[in-house]
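Novice: The following block contains a protein sequence and its predicted model.
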Amino acid sequence: MRSVIAVLKLCVFLIYCAIVIPVQALTLLFFQEKGQIPPHIFLKCVCPLFGIRYKIKGTPCLKGRTLFVGNHLSYLDIPLIGAALPISFIAKKEVAGWPLFGLLAKLQRTAFVERSRQGTIEGQDTVEHRLELLKHLVLFPEGTSSTGEAVLPFKSSYFAPVLNKDITVQTFTISLLRTDRAAPLNRDLYAWYGDMDLAPHLWQFAKSRGVDICITFAAPRTAKDYTDRKKLAQDCYEECVKGLISAENPPN
């Protein structure tokens, strides 16, 4: 029965895609300033379809240019955050070539960057341009995804585009609370990391009853107060760790 439901979910998802792709393409062609609206509505539909249930702690800062930085568990973080906020993302360059998901990312005006061997990110002008145009971007500065049990160190090079600029930086934490509406917590149901294949993972997730997640937003900080990107990265990392601890150990 779960397999039948999964097939139906994926079929509905493809129908949603068939609707949003031309709508977003026309929106970007004629109404660029409204370009965040179709993807936001699309992802707000995708989350309940796949059972991605979330609650928000704290207040996201949507005034002025804001770079949201947080931990990364899965490709499913995209619909999660995209449903919570009308926002675009910073992603690895190879994501642009993914079937279907790459097209959706482009239509969402994702800033694609490449990390060099020296540890710096190429495409900083793209990030700055996107922030100027869209005002709000999401960055996953761990540089990879994980199980979400802990926060990986933030790579300071990812903060270079905003360093010493009049841009707000706000940390968020994604915390898994429950999977498949049951205990114990099965992190691998949601988290996609290491050498996991995408298609089998998505199939298993579609067969499940979804996940319950907490998104915790810390107090915003101003990038122009920092001249050292390592200090900015470390402060954001520590805020992310605090968010994970507070979500998984709520006060009685």
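Specialist: Arrived safely.

Novice: switch to C-alpha atoms for all contacts and neighbour counts from now on
Specialist: Fine.

Novice: Buried residues of the longest helix seen in the chain, list them for me.
Specialist: Across the chain, the helix with the greatest residue count (assigned by DSSP state H) is helix 2-30. Residues of helix 2-30 classed as buried by neighbour count (16 or more other CA atoms under 10 Å): 6, 9, 10, 13, 17, 20, 21, 24, 25, 27, 28.

Novice: Included below, for side-by-side comparison, is a second structure:
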Amino acid sequence: MTFTWNGHGEEPPPSVAPGLGGWLRVIRRGGALVMVLVTGVVLMLLVRGVERPLFGLGRPWTPYITQWVCRSAFVILGMRHDTRGQPMQAHGAVVANHSSWLDIFALNARKRIYFVSKSEVAGWPGIGTLARITGTVFINRTPKEAKSQRDMFEARLQAGHKLLFFPEGTSTDGMRVLPFKSTLFQAFFSPNIVHDLHIQPVTVIYRAPRAEDPRFYGWWGDMEFGGHLLKTLAAKRQGGVTVVYHPPVRVEAFADRKALAAHVEEVVRSAMPEDRRAPA
């Protein structure tokens, strides 16, 4: 897997083949995780079959299945999941920093959200299927599709969906927050929705297992998903993740998308540990 951020020459933590104990943990945790995911997918398809004709874009029930799956994943991994602050109840969207595929579980575990993702994710084996089932919005970052994507955002937001996207545009090692790209923020300034829209900044902070590289959960550069998943499943001791929900802000309180992007970036960065706050 290749991302646009490569750590500016930093080498990822070295890959170490699991020993016997590690492979036993991979089998135990991996088997339980697959069972939970398959159960969640089956339940999602069954419930969505009823939801769709009754509510259209509305999803009053299936997000609870997603939350159950994501909370169960942390129990299976033995990884601590903490939260600070309150998920917003107001109408709007969510933005967060991006460090790992684990963000999907960390952010879904407590808050009912729908991810905004680049279109190629839809074709990824396994992950693409799960993303489609859970209502992910897929986008192409091309100017010619800007209007259709804005219309899609408006429809989803007006249906009560809280869209979540990563303004950094890539995942990192978890030790920094990259500058936020302001392009997608423009959709929130549409006259049809701007007066009723809020944005909630969220900071995701990973803590590596004891004695491990502090970038243990980061997933970036040319790191393969399979290798990173194997390392995570095999860990003898797990670390944790803290999700910080900041107070939401009104979109119309900002002059334009760049001002809004700069503000939420500053808020997200402010909750990181002190050694991770420096602008990247």
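Specialist: Arrived safely, thanks for sending. Everything numeric here is computed off the predicted structure, so don't read it as measured data.

Novice: ok so, going back, where does the longest helix of structure 1 end up in structure 2?
Specialist: With TM-score structural alignment applied, helix 2-30 of structure 1 matches the range 22-50 in structure 2.

Novice: with structure 2 superposed, average distance for the longest helix of structure 1?
Specialist: With the two structures superposed, helix 2-30 of structure 1 lies on average 1.3 Å from its match in structure 2, counting by mean CA distance after the TM-score superposition for structure 1.

Novice: Counterpart of residue 127 of structure 1 over in structure 2?
Specialist: Matched to structure 2 by TM-score structural alignment, residue 127 of structure 1 sits across from residue 153.

Novice: Can you say which helix or strand has that match in it?
Specialist: Element membership for residue 153 of structure 2 (DSSP states H and E) is helix 146-158.

Novice: now the helices: where do they sit in the stretch 51-200 of structure 2?
Specialist: Residue ranges of the helices in the stretch 51-200 of structure 2, as given by DSSP state H, counting those that start in this stretch, are 62-77, 102-108, 127-133, 146-158.

Novice: Turn the ones you listed into a markdown table, columns for distance to residue 269 of structure 2 and mean neighbour count.
Specialist: Formatted as a markdown table, the helices of the stretch 51-200 of structure 2 follow (distance: least, CA to CA, whole Å; neighbours: other CA atoms under 10 Å):
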| stretch | distance to residue 269 of structure 2 | mean neighbour count |
| --- | --- | --- |
| helix 62-77 | 25 | 20 |
| helix 102-108 | 16 | 21 |
| helix 127-133 | 27 | 16 |
| helix 146-158 | 26 | 16 |
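
Novice: what's the closest of the ones you listed to residue 205 of structure 2?
Specialist: helix 102-108 (9.7 Å; CA to CA).

Novice: Report how many residues lie close to residue 87 of structure 1.
Specialist: 24 (other CA atoms under 10 Å).

Novice: excluding its backbone neighbours, what's nearest the alignment partner in structure 2 of it?
Specialist: Aligned counterpart of residue 87 of structure 1 in structure 2: residue 113 (TM-score structural alignment). Spatially, and ignoring its direct neighbours in sequence, residue 113 of structure 2 is nearest to residue 162 (5.1 Å; CA to CA, 6 or more residues apart in numbering).

Novice: wait, the one you found sits on residue 108?
Specialist: No: in this structure residue 162 of structure 2 lies outside contact range of residue 108 using CA atoms under 8 Å: 11.3 Å.

Novice: For the aligned partner of residue 75 of structure 1 in structure 2, list the residues it contacts.
Specialist: Matched by TM-score structural alignment, residue 75 of structure 1 corresponds to residue 101 in structure 2. Going by CA atoms under 8 Å, 6 or more residues apart in numbering, residue 101 of structure 2 touches residue 219.

Novice: Please say which position in structure 1 the residue nearest to residue 113 of structure 2 maps to.
Specialist: Counting by TM-score structural alignment, residue 162 of structure 2 corresponds to residue 136 in structure 1.

Novice: Can you report how many residues lie near its match?
Specialist: 24.

Novice: And the counterpart of residue 261 of structure 2 in structure 1, how far from residue 78 of structure 1?
Specialist: Residue 261 of structure 2 maps onto residue 233 in structure 1, with residues paired by TM-score structural alignment. Distance of residue 233 of structure 1 to residue 78 of structure 1, given as CA to CA, to the nearest Å: 22 Å.

Novice: what do you get for residue 124 of structure 1?
Specialist: 21 Å.

Novice: Identify each buried residue in stretch 135-145 of structure 2, please.
Specialist: 135, 136, 137, 138, 139.

Novice: And stretch 196-205 of structure 2, by the same measure?
Specialist: The neighbour-count check on stretch 196-205 of structure 2 (16+ other CA under 10 Å) flags 197, 198, 199, 200, 201, 202, 203, 204, 205 as buried.

Novice: I'd like the residues you listed laid out as JSON lines, including distance to residue 90 of structure 2.
Specialist: Output for those, formatted as JSON lines (distance: CA to CA, whole Å):
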{"residue": "197", "distance to residue 90 of structure 2": "8"}
{"residue": "198", "distance to residue 90 of structure 2": "7"}
{"residue": "199", "distance to residue 90 of structure 2": "9"}
{"residue": "200", "distance to residue 90 of structure 2": "9"}
{"residue": "201", "distance to residue 90 of structure 2": "13"}
{"residue": "202", "distance to residue 90 of structure 2": "15"}
{"residue": "203", "distance to residue 90 of structure 2": "19"}
{"residue": "204", "distance to residue 90 of structure 2": "21"}
{"residue": "205", "distance to residue 90 of structure 2": "24"}
